[in-house]
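1. Build me a structure from this.
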Amino acid sequence: MNKYRVFWLIFFGGLLLFAGAMVWYTQRALTPYPPSQAALRALESSTDLEVRATAYGWVFIPQGAVKGGLAFYPGGLVEPQAYAPVLRQIAASGYRVALLRVRFNLAVTEQGKARQAIAEAPTLPWAVGGHSLGGVVASNFAQSNPEVRALVMWAAYPQNDLSAKNLPTLALYGEKDGVIRQEQLAASQGKFPQGTSRQTIAGLNHAGFGAYGPQRGDNLATISPEAGWDEIARRTLAFLDQALTRP
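-> Below is the predicted model of the structure:
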């Protein structure tokens, strides 16, 4: 075997090795966090709440009078079903809740997805919300869609400057969050809409807003998942009742 053949064998072998490594890394980096069994159970219909699969994801429809709507974007690389335990509680208290499915489990790929959910019940007063990256996308949607009456951000902050916007906003955080970048959160405080309600839940971490297990880089929660979901739902409901149902 001459030296040229050895060179090309080494060259193409290295190229194949590099390509394989890139495929492995990309697959690993884009592997989503799956929903827990508790989340999947929360997607089942009951006598007082219908859960229906739709073209945009899922919709939770309570029995009786509906007070308003919430279109919800999932966190980055989190399968949307993971948010069902909290969203089910919100829906059971009288809200039509749309859980949005987005390409590659990244809300930035389909920032206008909430329009499909709102179009199904256009006469309702609607809020948009999301967790982490989903909360950022929800803030972008609220900025460019004046029909949105309220904004819900879980463990998130605005990408754009909404400080001139008079929009009821809930900014809800976990005390033990190890994922959100505190320096960027601090720098973003001037971008929130006027009158934003900022609240922190003791013992809650970043992943505790959903039901998908531990998240890389997060801190351990000192509150049980169920207690965390109850508190998130309680605070979000109190906000929605004030923002959407009062004159």
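
2. use CA for all of it now, contacts and neighbours both
-> Will do.

3. where do the strands sit along the protein?
-> 49-53, 57-62, 68-73, 95-100, 126-131, 148-154, 169-174, 197-201 (DSSP state E).

4. will you turn those strands into a markdown table that also has distance to G228 and mean neighbour count?
-> Compiled in a markdown table, the strands of the chain are given as follows (distance: least, C-alpha to C-alpha, whole Å; neighbours: other C-alpha atoms under 10 Å):
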| stretch | distance to G228 | mean neighbour count |
| --- | --- | --- |
| strand 49-53 | 22 | 17 |
| strand 57-62 | 20 | 22 |
| strand 68-73 | 18 | 28 |
| strand 95-100 | 19 | 28 |
| strand 126-131 | 14 | 27 |
| strand 148-154 | 12 | 25 |
| strand 169-174 | 9 | 23 |
| strand 197-201 | 8 | 14 |
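
5. Second input sequence below; structure requested for side-by-side comparison:
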Amino acid sequence: MGKKKRVLIGICIFLVLVVGYATYYLNSYYRATDEMDKFIKSDDQVAVKEIEEGYFFDGPGDDKAMIFYPGGKVETKAYARLMNKLAKEGIDTFLLDMPFHLAVLDKNVADKIISKYQYDTYYMSGHSLGVGGV
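-> Below is the predicted model:
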């Protein structure tokens, strides 16, 4: 076997390993407990709607909203309890769903929310790597 062929085979093996690891990395993340499912559903105080950008928690307030970027490699619904509680306290919340659970891959999504919804005040928040999206 020639030197060029061995180098080419080595490069191919390296690329397969890199793609395999990247696939594993992007698909392994913290998954929320089943307990969070009850907070992602509407109740008598908060209407929860799935929107293109994630979830909208519509509580009794109508002038303030918070846009929340989840932490890196954390399932979106892991924050449902917090978003539901804030909505009950009068701050409607937008819980963003990020590609591969990484806010850095869609950091300007808040602009879409602000252009679609009309609130007097917006708060921006995030957790861990999600703060990089803010």
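
6. Once they're superposed, tell me the TM-score.
-> TM-score of the superposed chains, computed with TM-score structural alignment, normalised by the length of structure 2, equals 0.84; 133 aligned residues with a C-alpha RMSD of 2.2 Å.

7. Distance to A142 of structure 1 added to the strands of structure 1, as a markdown table?
-> Shown next, in a markdown table, are those (distance: least, C-alpha to C-alpha, whole Å):
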| stretch | distance to A142 of structure 1 |
| --- | --- |
| strand 49-53 | 24 |
| strand 57-62 | 19 |
| strand 68-73 | 11 |
| strand 95-100 | 15 |
| strand 126-131 | 7 |
| strand 148-154 | 6 |
| strand 169-174 | 10 |
| strand 197-201 | 16 |
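
8. quick one, which of those strands is nearest to Q81 of structure 1?
-> Nearest to Q81 of structure 1 among these is strand 95-100; the distance by C-alpha to C-alpha comes to 7.8 Å.

9. Helices of structure 2, residue ranges please.
-> 3-27, 80-88, 109-116 (DSSP state H).

10. Check these for me and report the most buried one.
-> helix 80-88 (a mean of 22; mean count of other C-alpha atoms under 10 Å).

11. Which stretch of structure 1 lines up against that one?
-> With TM-score structural alignment applied, helix 80-88 of structure 2 matches the range 84-92 in structure 1.

12. Give me the aligned partner of D43 of structure 2 over in structure 1.
-> Per TM-score structural alignment, D43 of structure 2 is aligned with S46.

13. That match and D241 of structure 1, how far apart?
-> 23 Å (C-alpha to C-alpha, to the nearest Å).

14. One more: S36 of structure 1?
-> Counting by C-alpha to C-alpha, the gap from S36 of structure 1 to D241 of structure 1 is 29 Å.

15. Could you do Q184 of structure 1 as well?
-> 30 Å.

16. the more surrounded of the two?
-> Ranked by neighbour count (other C-alpha atoms under 10 Å), Q184 of structure 1 and D241 place D241 first, with 16 against 10.

17. mind listing what that one touches?
-> D241 of structure 1 sits next to no residue when contact means C-alpha atoms under 8 Å, 6 or more residues apart in numbering.

18. hang on, isn't R52 of structure 1 packed against W58?
-> Yes: when contacts are counted by C-alpha atoms under 8 Å, R52 of structure 1 is listed as touching W58 (5.5 Å).
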